[in-house]
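**Q** build me a model from this:
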Amino acid sequence: MRQSDPRPIDPAVKPARGLLHKQTSFEHFELTRFEPSDDLADWVEHHWMILYDLGDRPPYTQRNLSHPNQHLVIDSRGETGIFGAATGVFETTLTGSGRVFATKFWPGAFRPFFGRAVSALSDTWLPVETVFSRTSAAMQEEFTGLNDPVAMAERMEELIQAQLPEPDEKVGLARRIVTFAEANLELVSAGELAEAFGLGLRALQRLFDEYVGVSPKWVIDRYRMLEAVEALNAGGAEPLTELAHRLGYFDQAAFNHAFEKLTGAAPGVFRARVD
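**A** Predicted coordinates:
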């Protein structure tokens, strides 16, 4: 018996993070997110849906910074499957009208479903039937007939519940370490992260390869970049030098180089586009 139903997330309380040029993004699509039912709260971070109708407007390419998670995605464009983290910038082009519905697993939580190192999913995707009892084609056809996002979330949860794996203590450890990295943006090295949890560097790297799908250093750097994007998206008067130091960079030049290498634009240029 379900202990609760999926419920909407208030974006004012828990804003979406990682959308490059967020204001422009929301001029092209609507994003709705849902907390999972209590039954799956240890496995699923949230469900999300993008709904778009561009009418006669030209195609729109959305660019995101991925988090260290895996997603089960039902896409009306036919790109339905299991997606790993994109180590660079993830891009997708929207045309006409459509929707994407997805379930985002907690960092570390997809490994027991997948049965092997989730690093095999990074920068790629696989059909739904690689892991679950339904095919991508069947899931896409079924979701075409659903118009209620809560019903979509419930259907996703039924699919996951049917193949719920045995508890795995390493899932919780991986999630705790990733959460720590997200909360401590002054971290700059994987060695610091390993030391914080009493692990050797190689042990931490093996854990992340198996359960997170990306390296500890990638996670550290990605959360710093996610915070940078959010700060720049918000505008504001925080000097770039102060932002760089807050994120653990030695100086603004190092921050500028890292940001431009990832996003293709220097922080000052990015902020100017927002303003």
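
**Q** from here on, contacts and neighbour counts on C-alpha atoms
**A** Fine.

**Q** give the contact list for the nearest residue to W125 once chain neighbours are set aside.
**A** Closest residue to W125 apart from its sequence neighbours, by C-alpha to C-alpha, 6 or more residues apart in numbering: F83 at 4.3 Å. Residues near F83 by C-alpha atoms under 8 Å, 6 or more residues apart in numbering: 70-73, 121-126.

**Q** specify the local secondary structure of the residue lying closest to G172 once chain neighbours are set aside.
**A** Using C-alpha to C-alpha, 6+ apart and skipping the chain neighbours, the partner closest in space to G172 is G108 (7.3 Å). Following DSSP: H, G, I helix; E, B strand; the rest coil, we place G108 in the coil state.

**Q** another sequence for comparison is provided below:
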Amino acid sequence: MRQRPRGDSRGILDPGRLLREVRFRRHLPAESLRPWVEHYWLIDWELSAPFEQRVVPHPAVNVVFRRDDDGPESGEVAGVGRDLFRITLNGTGRVSGVQFRPGGFHPFWRRAVSELTGRSVPLPAGRLTQPDVPVGAGTFPGAPTSAAGDDERCLALDALLTAWQPEPDPMAEEAVRLAEAIRTDRTVLRVDDFAARHDVAVRRLQRLFLEYVGVGPKWVIRRYRLQEAVEQAAGGPLSWADLAADLGYSDQAHLVRDFTAVAGVSPAAYARSVS
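**A** Presented below is the predicted three-dimensional model:
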């Protein structure tokens, strides 16, 4: 099991500017939560001018707590986002977020995660669940953005998620394992090939991902490969035709269309903007 949070910036557009404008860091959750939770992400800011951050979302659910200036804390469950995520930060504030592993939110939600895809659900103060989840399963002892330091904020998130009483689920474990295989193996380009490699029927794989991840396996494959394209575009000159072939595209034009649709700008324009 991972001993430190991932250090890549995959999915973050112009990560250099993000790190210049705000304090961004990741921490691992308590060990008992790591089978389901990728990491905690904390952001603090004190800005003299508005700052917009754009993110190509991972195929993952996030639970997010935010406090602006001295206002009240708000919380939400954010399902898998299909479109480019944009947020504008002003003044001072802080966020304490939980990024679940793809497939890892189901033991907490206990329903089809596809219900959340493309939308967010507000969290009423003091409750972290929907009405049909057992009473008391979602109460949390403290506001995660109010704690003084990173350790205290992470402990508040640990307590919050533990109070949700996640239930062991072999199907969730399988979904997490398969989604991780797609993320880490860039040779995964087609659903049928991937299903055969892991000895699972295509139809079962599709049902598993919709129930536990929130989107189908084809979407997950394409999203991870596009995130690789975004990451490489920021790294310097490259051959778009070669990259298209590496990522399983039939031609360069197809990659450019998908890249532009998900990132909001063409590959060439994005590369120029971060160079």
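
**Q** out of the contacts of F83 of structure 1, grab the one that's most surrounded.
**A** Neighbour counts for those (other C-alpha atoms under 10 Å) peak at Q70, which has 28 neighbours.

**Q** quick check: nearest residue in space to the aligned partner of that residue in structure 2, chain neighbours excluded?
**A** Taking TM-score structural alignment, Q70 of structure 1 has V61 as its aligned residue in structure 2. Spatial nearest neighbour of V61 of structure 2, excluding adjacent residues (C-alpha to C-alpha, 6+ apart): G79 at 4.7 Å.

**Q** please pull up the equivalent of that neighbour in structure 1.
**A** Mapped onto structure 1 by TM-score structural alignment, G79 of structure 2 lines up with G84.

**Q** ok, the contacts of F83 of structure 1 vs G268 of structure 1, which is closest?
**A** The closest of these to G268 of structure 1 turns out to be D123 (C-alpha to C-alpha; 28.3 Å).

**Q** got the contact list for the counterpart of the closest one in structure 2?
**A** Mapped onto structure 2 by TM-score structural alignment, D123 of structure 1 lines up with G118. Contacts for G118 of structure 2 (C-alpha under 8 Å, 6+ apart) come out as 78-83.

**Q** any chance of a ChimeraX selection covering the buried ones in these?
**A** Selecting only the buried members of the contacts of G118 of structure 2 in ChimeraX, with burial defined as 16 or more other C-alpha atoms under 10 Å, works like this:
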select :78,79,80,81,82
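
**Q** any chance of the contacts of G118 of structure 2 in a markdown table, plus secondary structure and distance to E231 of structure 2?
**A** Output for the contacts of G118 of structure 2, formatted as a markdown table (DSSP: H, G, I helix; E, B strand; the rest coil; distance: C-alpha to C-alpha, whole Å):
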| residue | secondary structure | distance to E231 of structure 2 |
| --- | --- | --- |
| A78 | strand | 23 |
| G79 | coil | 23 |
| V80 | coil | 20 |
| G81 | coil | 19 |
| R82 | coil | 18 |
| D83 | coil | 17 |
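
**Q** can you tell me what part of structure 1 the host helix or strand of A181 of structure 2 aligns to?
**A** Assigned by DSSP states H and E, A181 of structure 2 belongs to helix 170-184. Residues 169-183 of structure 1 are where helix 170-184 of structure 2 lands when matched by TM-score structural alignment.

**Q** what about that stretch, how far off from structure 2?
**A** Following the fit onto structure 2, the mean deviation recorded for stretch 169-183 of structure 1 is 1.1 Å by mean C-alpha distance after the TM-score superposition for structure 1.

**Q** right, I'll call it a day here.
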